[in-house]
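Q: give me coordinates for this.
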Amino acid sequence: MKKIGFLSFGHWNPHPQSRTRSAGDVLRQSIDLAVAAEELGADGAYFRVHHFAQQLASPFPLLAAVGAKTSNIEIGTGVIDMRYENPFSMAENAGAADLIAGGRLQLGLSRGSPEQVIDGWRHFGFQPAPGETEQDMARRHTEVFLELLKGEGFAQPHPRPMFSNPPGLLRLEPHSEGLRERIWWGAASNATAVWAAQKGMYLQSSTLKTDESGQPFHVQQAEQLRAYKAAWQQAGHTRPPRTSVSRSIFAITNDLDRAYFGGQGDSDQFGRIDNYRAVFGRSYAAEPDKLIEELRQDEAIAEADTLLLTVPNQLGVEYNAHVIESILKHVAPALGWR
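A: This is a model prediction of the structure:
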């Protein structure tokens, strides 16, 4: 069995052919797609966070709204850029959203990705400490956030508070018990995956990875997942690890699918991003029988317990629900995922 969810980047564009022509469109449709995915039996609704772009950016209002409209589906991010986050306000927002959702948040974090603007985190009031890189700053914010999620008191009460306080040091409220154990880290390298395991975070691996061997993408990603699991076991965590991979997968079942995605299956690509050599994973698009055979060869999907389907959200809720249903109905059972 494998958990299968969707991952939306939340693109919007005022182009006449787009079904998401405004930020309001994409936010409301994100909620509707999560509801539809739950009704179809999908396991997760995940959303990408990009600042200074016509995409989803502020995750917690959306996560809370999805949590209020659904009952069972996991609700997550893939990923929140921790260079931009105040871990204290984030802990409050995450706690509130998780309580609204009944403890279903699965928060994916990371040290960030290529940006729309130069050093965008500076506009949010953050800068690396002396001797730090921006990546170090993201990890520092993350470690503070993880500590706050434990729910332990740390702040000295005022001697004359407006409201009566419980005894001892105070923690941030609202606190959601168990959220600390549902934090993921988006890792591009094997070393970062090992660090995430040591910190007790689950692992998210996307369609881009640092090229560390020249091997095909899915082989390198499977090695990353195995390195993570070994580090998790070595760290002595008592709960089982979780790993997710994301893929663009389209089962061609009708003429509209063929018009959108026919002939769009591709191969891995190697290139440079942020001054390091990277490998970009392929997309899959084929009739179900051929798609099943191609996916059987993907070592990383086999290694992961969770698969996130990246969806073309600008095509609208109805079509994206069809994309998800096609995988659940025509592909997943044959591969033993359902």
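Q: can we go C-alpha only for contacts and neighbour counts from here?
A: Fine.
Q: now do the SS call for Phe163.
A: coil (DSSP: H, G, I helix; E, B strand; the rest coil).
Q: that one: how many residues sit nearby?
A: As a burial measure, Phe163 scores 7 neighbours (other C-alpha atoms under 10 Å).
Q: against Ser213, how distant is the residue nearest to Lys3 when sequence neighbours are not counted?
A: For Lys3, ignoring the flanking residues on the chain, the nearest one in space by C-alpha to C-alpha, 6 or more residues apart in numbering is Thr306 at 4.6 Å. Using C-alpha to C-alpha, to the nearest Å, we find Thr306 at a distance of 24 Å from Ser213.
Q: end to end, how far does stretch 111-118 reach?
A: End-to-end distance (C-alpha to C-alpha), stretch 111-118: 16 Å.
Q: report the buried residues of that stretch.
A: Using 16 or more other C-alpha atoms under 10 Å as the test for burial, stretch 111-118 gives 111-112.
Q: with stretch 320-330 instead?
A: By neighbour count on 16+ other C-alpha under 10 Å, the buried set for stretch 320-330 is 320-328, 330.
Q: stretch 90-107 now?
A: Here stretch 90-107 shows 90-101, 103-107 as buried, counting by 16+ other C-alpha under 10 Å.
Q: which of those residues fall in strands?
A: In strands, defined here by DSSP state E, the members of these are 105-107.
Q: can I get these in TSV including distance to Arg160?
A: Formatted as TSV, these follow (distance: C-alpha to C-alpha, whole Å):
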residue	distance to Arg160
Leu105	36
Gln106	38
Leu107	37
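Q: what is the nearest of those residues to Thr243?
A: Among those, Gln106 lies closest to Thr243 (C-alpha to C-alpha), at 11.8 Å.
Q: which one is that closest one nearest to, not counting chain neighbours?
A: Spatial nearest neighbour of Gln106, excluding adjacent residues (C-alpha to C-alpha, 6+ apart): Gly76 at 4.4 Å.
Q: sequence B follows; please return its structure for comparison with A:
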Amino acid sequence: MKKIGFLSFGHWNPSPQSGTRSAADVLHQTIELAVAAEELGADGAYVRVHHFAQQLASPFPLLAAIGAKTNRIELGTGVIDMRYENPLYMAEDAGSADLISGGRLQLGISRGSPEQVIDGWRHFGYAPAPGETEADMARRHAEVFLDVIEGKGFAQPNPRPMFPNPPGLLRLEPYSAGLRDRIWWGAASNATAEWAAKMGMNLQSSTLKVDENGKPFHVQQAEQIRAYRAAWKEARHTREGRVSVSRSIFALVNDQDRVYFGRQAGRDQFGAIDQYRAVFGRSYADEPDRLIEQLRQDEAINEADTLLLTVPNQLGVDYNAHLIESILTHVAPGLDWR
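A: Below is the predicted model of the structure:
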């Protein structure tokens, strides 16, 4: 069995051809798609987070709204860029969204992706400490966040507070029990996947990773997952770590699908990004029977317990719900995912 959700970048564009012409369109339609996905039997509704772009950014109001409108589906991010975050304020936001959803938040965090602007985190008031890189700063913010959502008191109470305090040091509120076990780290390399395992975070691996040996993308990603699981076992955590991978997968079941995606299937691509060599995973688009055989060969999907389908959100709620339903109905049973 495999959990299957969707991942939306939340693009909008004022073009008449776009189904999302404003930020308001994207926000409302993302909520609607999450409701539709839950009704179809999908397991997760995830959103990307990009700053300074016509895409989804601050995720917590949206996640809280999805949580209030749904009952079962997991809701999460893939990923929040921790270079931009105040980890204590973020802990309060995350606690609130998790409580509203009844404990369904699956929060993906990371160093983030290449930016729209130069050193955008500086505009948010953050800078690496002396001797730190921006990646070090992101991990430092993440470690503080993980610590405070444990729910332990750390702040000295005021002897003359406005309201009576409980005894002892104070923690951040609202606190949501169990949230710490539902934090994921978006890892681009094997080393950061192993670090995530050591820190007790679940693993998110996207359609891009550091090229570490020139092998096909799905093989390198599967190796990353196995390295993560070995590190998790070595750390002797008391629960099992979860692993998600994201893919662009389109089952061609009608003429509209063939017009949109009939030529989408491609090959892995190798190139430079953020000053390192990366490998970008292929898209899948084919008739369901052929798609099943292709996906059966994807080692990383086979290794993961959760699959996130990237959706073309600008094509609207109804069509994206159709894409999700096509995978759940025509593809997942053939792979024993359902």
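Q: and the TM-score between them?
A: For this chain pair, the superposition-based TM-score is 1.00 by TM-score structural alignment, normalised by the length of the first structure; 338 aligned residues with a C-alpha RMSD of 0.4 Å.
Q: what is the nearest of the buried residues of stretch 320-330 of the first structure to Gly151 of the first structure?
A: Closest approach to Gly151 of the first structure among those (C-alpha to C-alpha): Ile324, at 36.9 Å.
Q: mean deviation of the helix or strand containing the closest one from the second structure?
A: Element membership for Ile324 of the first structure, per DSSP states H and E: helix 317-326. Compared with the second structure after fitting, helix 317-326 of the first structure deviates on average by 0.2 Å (mean C-alpha distance after the TM-score superposition for the first structure).
Q: centre of the chain to stretch 183-202 of the first structure, how far?
A: Computed by C-alpha atoms, centre = their mean, to the nearest Å, the chain-centroid distance of stretch 183-202 of the first structure equals 13 Å.
Q: what comes into contact with that stretch?
A: Here stretch 183-202 of the first structure makes contact (C-alpha atoms under 8 Å, 6 or more residues apart in numbering) with 78-79, 106-111, 181-182, 203-206, 208-210, 212, 223-225, 227-229, 231-232, 235, 237, 241-243.
Q: let's see the PyMOL selection covering just the buried ones among these.
A: Restricted to buried positions by 16+ other C-alpha under 10 Å, the PyMOL selection for the contacts of stretch 183-202 of the first structure reads:
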select buried, resi 78+79+106+107+108+109+110+111+181+182+203+204+205+206+208+209+210+223+224+225+227+228+229+231+232+241+242+243
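Q: the stretch 51-200 of the first structure: helices as residue ranges?
A: With helices called from DSSP state H, counting those that start in this stretch, the stretch 51-200 of the first structure shows them at 59-69, 87-100, 134-149, 190-198.
Q: next, format these as JSON lines and append distance to Leu27 of the first structure.
A: Below are the helices of the stretch 51-200 of the first structure laid out as JSON lines (distance: least, C-alpha to C-alpha, whole Å):
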{"stretch": "helix 59-69", "distance to Leu27 of the first structure": "7"}
{"stretch": "helix 87-100", "distance to Leu27 of the first structure": "16"}
{"stretch": "helix 134-149", "distance to Leu27 of the first structure": "26"}
{"stretch": "helix 190-198", "distance to Leu27 of the first structure": "30"}
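Q: hmm, back to that, which ones are touching the residue nearest to Lys3 of the first structure?
A: Here Thr306 of the first structure is in contact with 2-5, 242-245 (C-alpha under 8 Å, 6+ apart).
Q: what's the farthest-apart pair in the residues you listed?
A: Across the contacts of Thr306 of the first structure, the longest distance by C-alpha to C-alpha is 14.1 Å; it joins Gly5 and Arg242.
Q: which SS state does the nearest residue to Thr310 of the first structure once chain neighbours are set aside fall under?
A: Distances taken as C-alpha to C-alpha, 6+ apart put Leu7 closest to Thr310 of the first structure, at 4.7 Å, once the chain neighbours are dropped. With three-state DSSP as the basis, Leu7 of the first structure sits in strand.
Q: so Leu7 of the first structure makes contact with Pro312?
A: No: under the criterion of C-alpha atoms under 8 Å, Leu7 of the first structure is not in contact with Pro312, lying 9.5 Å apart.
Q: more crowded one of these two?
A: Comparing Leu7 of the first structure with Pro312 by other C-alpha under 10 Å, the one with more neighbours is Leu7, at 23 against 17.
Q: what residues are up against that one?
A: Counting by C-alpha under 8 Å, 6+ apart, Leu7 of the first structure makes contact with 45-48, 78, 246, 308-311.
Q: from Tyr284 of the second structure, how far out is the nearest residue to Leu323 of the second structure once chain neighbours are set aside?
A: Using C-alpha to C-alpha, 6+ apart and skipping the chain neighbours, the partner closest in space to Leu323 of the second structure is Phe250 (6.7 Å). Distance, Phe250 of the second structure to Tyr284 of the second structure, by C-alpha to C-alpha: 6 Å.
Q: also Leu75 of the second structure?
A: Using C-alpha to C-alpha, Leu75 of the second structure is found at 24 Å from Tyr284 of the second structure.
Q: and Asn86 of the second structure, by the same measure?
A: As for Asn86 of the second structure, its distance to Tyr284 of the second structure is 38 Å (criterion: C-alpha to C-alpha).
Q: out of these two, which sits in the busier spot?
A: Neighbours per residue, other C-alpha under 10 Å: of Asn86 of the second structure and Tyr284, the larger number sits with Tyr284, 20 against 16.
Q: let me see the contact set for the aligned partner of the residue nearest to Gln106 of the first structure in the second structure.
A: In the second structure, the residue matched to Gly76 of the first structure (TM-score structural alignment) is Gly76. Counting by C-alpha under 8 Å, 6+ apart, Gly76 of the second structure touches 44-47, 63, 105-108.
Q: can you tell me how far Gly76 of the second structure is from Arg160 of the second structure?
A: Distance, Gly76 of the second structure to Arg160 of the second structure, by C-alpha to C-alpha: 39 Å.
Q: same check, this time on Ile66 of the second structure
A: Distance, Ile66 of the second structure to Arg160 of the second structure, using C-alpha to C-alpha: 39 Å.
Q: follow-up on the earlier one: in a markdown table: the contacts of Thr306 of the first structure, plus secondary structure and distance to Phe124 of the first structure.
A: As requested, the contacts of Thr306 of the first structure are exported to a markdown table (DSSP: H, G, I helix; E, B strand; the rest coil; distance: C-alpha to C-alpha, whole Å):
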| residue | secondary structure | distance to Phe124 of the first structure |
| --- | --- | --- |
| Lys2 | coil | 38 |
| Lys3 | strand | 35 |
| Ile4 | strand | 34 |
| Gly5 | strand | 31 |
| Arg242 | coil | 32 |
| Thr243 | strand | 31 |
| Ser244 | strand | 30 |
| Val245 | strand | 30 |
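Q: which of the residues you listed has the most neighbours?
A: Gly5 (27 neighbours).
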